[in-house]
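can't give you the sequence, but here's the structure:
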């Protein structure tokens, strides 16, 4: 970790070593420029549609590990016709009521071995994955698509060459 080699014998020591490897310390200087002039805020409210929900669920891979809510992708995929109306009303209420369910902010960080490593006694031979709550992941995925759409339509992105 950090160029140092040390031997971790207990699970607690191994956990600390992996945590330091996966989550480096915060930078000492902020990356946000000081005294930056931001453009005026735009007047935009996110709206959720049943088509968006259907599209987001359609992008899911069925056999992925579930997060702490234990809702599997395959349940959403196979029960879409039953769930889409309920999800529509739940997701529509979030921006309207300015409320978000705290349970959707929970996640599980699982540690996986990197394939093809010659030594698994080194912290760099492992990688973390985040298992998120499914409904929160769906909602934030739709919100992210919304943000990209608005930014593109307002020409907020620099042109690519």
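Yep, that arrived. Bear in mind the structure is a predicted one, so any value in this text is a computation, not a measurement.

contacts, neighbours, all on C-alpha from now
Will do.

for the top helix by length along the chain, which positions count as buried?
Secondary structure of the chain per DSSP state H: the longest helix is helix 134-153. Buried residues in helix 134-153, counted by 16 or more other C-alpha atoms under 10 Å: 134, 135, 136, 137, 138, 139, 142, 143, 146.

cool, and stretch 44-51?
48, 49, 50.

now these in TSV, with distance to residue 161?
Shown next, in TSV, are these (distance: C-alpha to C-alpha, whole Å):
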residue	distance to residue 161
48	33
49	34
50	35
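
returning to what we had before: summarise which helices and strands the longest helix of the chain is packed against.
Applying 3 or more C-alpha pairs under 8 Å, 6 or more residues apart in numbering; DSSP states H and E, one finds that helix 134-153 makes contact with helix 50-58.

need the next SSE after the helix it packs on, C-terminal direction.
helix 73-78 (DSSP states H and E).

Name the next helix or strand downstream of that next one, please.
Going down the chain from helix 73-78, the next helix or strand is helix 80-97, by DSSP H and E.

From the contact counts, what lies against that following helix?
helix 50-58.

how big is the angle separating the longest helix of the chain from helix 80-97?
With axes from the mean of the first three to the mean of the last three C-alpha atoms, to 10 degrees as the basis, helix 134-153 and helix 80-97 are set at 60 degrees to each other.

tell me how far helix 134-153 is from the chain's mean position?
Remark: helix 134-153 is offset 11 Å from the chain centroid, using C-alpha atoms, centre = their mean, to the nearest Å.

also this one, for the comparison:
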């Protein structure tokens, strides 16, 4: 592993050290992902209001807009389509990929491997000491097509919420 031994301190004095990869992983996981709430804040048997809008599949226009918003060189899953390919080839991909992405909703299917992600750990630049978990940050590597679909659905949900008037006036995205 390229991460040096991690140290937890009390003031300036080291208290415990994580030497093995397993120990370091546990410490970084605890730093990045806080434990879940012990009790759900959702009351039992909640009564939800009626839907504020009618669901509709993502359109080609939404897929185009989502592709335009993608960062071209953001890292994706190793065996996935890179964002730059989606961004540069949108007009070629939409006639073929658009119907497939829409059919996933129609069939109520989501590919299992699209839910898989990898979380590599990167050093935060300019930190004086890299032996503490807070000197690192996680990045999520996801599948390119899944990210494209998520982006289109996100644009759709925000637009529908704005039209329905359920977002605060100063809420952005």
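Arrived safely. Note that the coordinates shown come from a computational prediction; the quantities given were computed from them, not determined experimentally.

picking that back up, over in the second structure, find the residue span the longest helix of the first structure aligns onto.
Using TM-score structural alignment, helix 134-153 of the first structure lines up with residues 144-163 of the second structure.

Quick check: that stretch compared with the first structure, mean distance?
By mean C-alpha distance after the TM-score superposition for the first structure, the fitted stretch 144-163 of the second structure averages 1.4 Å away from its aligned residues in the first structure.

which residues sit against that stretch?
52-53, 58, 62-63, 65-67, 70, 76-77, 80-83, 86, 101, 114, 167, 173 (C-alpha atoms under 8 Å, 6 or more residues apart in numbering).

and if you look at stretch 111-123 of the first structure?
Contacts of stretch 111-123 of the first structure (C-alpha under 8 Å, 6+ apart): 1, 17, 18, 21, 125, 126, 127, 128, 129.

Onto which residues of the second structure does it map?
Counting by TM-score structural alignment, stretch 111-123 of the first structure corresponds to residues 121-133.

you'd agree residue 1 of the first structure is up against residue 14?
No - the criterion here is C-alpha atoms under 8 Å, and residue 1 of the first structure misses it with residue 14 at 11.2 Å.

Residue 82 of the second structure versus the residue nearest the centre of the second structure, what's the distance?
Taking C-alpha atoms, centre = their mean as the criterion, residue 140 is the residue nearest the geometric centre of the second structure, at 6.3 Å. Separation of residue 140 of the second structure from residue 82 of the second structure (C-alpha to C-alpha, to the nearest Å) stands at 14 Å.

and what of residue 8 of the second structure?
Residue 8 of the second structure sits 38 Å away from residue 82 of the second structure, taking C-alpha to C-alpha as the criterion.

between these two, who's got more neighbours?
residue 82 (19 against 16; other C-alpha atoms under 10 Å).

So what does the more buried one match up with in the first structure?
Using TM-score structural alignment, residue 82 of the second structure lines up with residue 72 in the first structure.

My read is that residue 108 of the first structure contacts residue 69, right?
No - the criterion here is C-alpha under 8 Å, and residue 108 of the first structure misses it with residue 69 at 10.1 Å.

and residue 91 of the first structure, how many neighbours does it have?
Residues within reach of residue 91 of the first structure, counting by other C-alpha under 10 Å, total 23.

what do you get for residue 133 of the first structure?
21.

Who are the contact partners of it?
Residues counted as contacts of residue 133 of the first structure (C-alpha under 8 Å, 6+ apart) are 66, 67, 68, 69, 70, 71, 103, 104, 105, 106, 107.

out of these, which is most surrounded?
Highest neighbour count within those, by other C-alpha under 10 Å: residue 67, with 19 neighbours.

Residue 49 of the first structure versus that residue, what's the distance?
Shown here: residue 67 of the first structure relative to residue 49 of the first structure, a distance of 24 Å by C-alpha to C-alpha.

Then residue 2 of the first structure?
For residue 2 of the first structure, the distance to residue 49 of the first structure - C-alpha to C-alpha - is 47 Å.

next one: residue 4 of the first structure
51 Å.

For the equivalent of residue 46 of the first structure over in the second structure, give its distance to residue 163 of the second structure.
In the second structure, the residue paired with residue 46 of the first structure is residue 56, using TM-score structural alignment. Computed as C-alpha to C-alpha, the residue 56 of the second structure to residue 163 of the second structure distance reads 14 Å.
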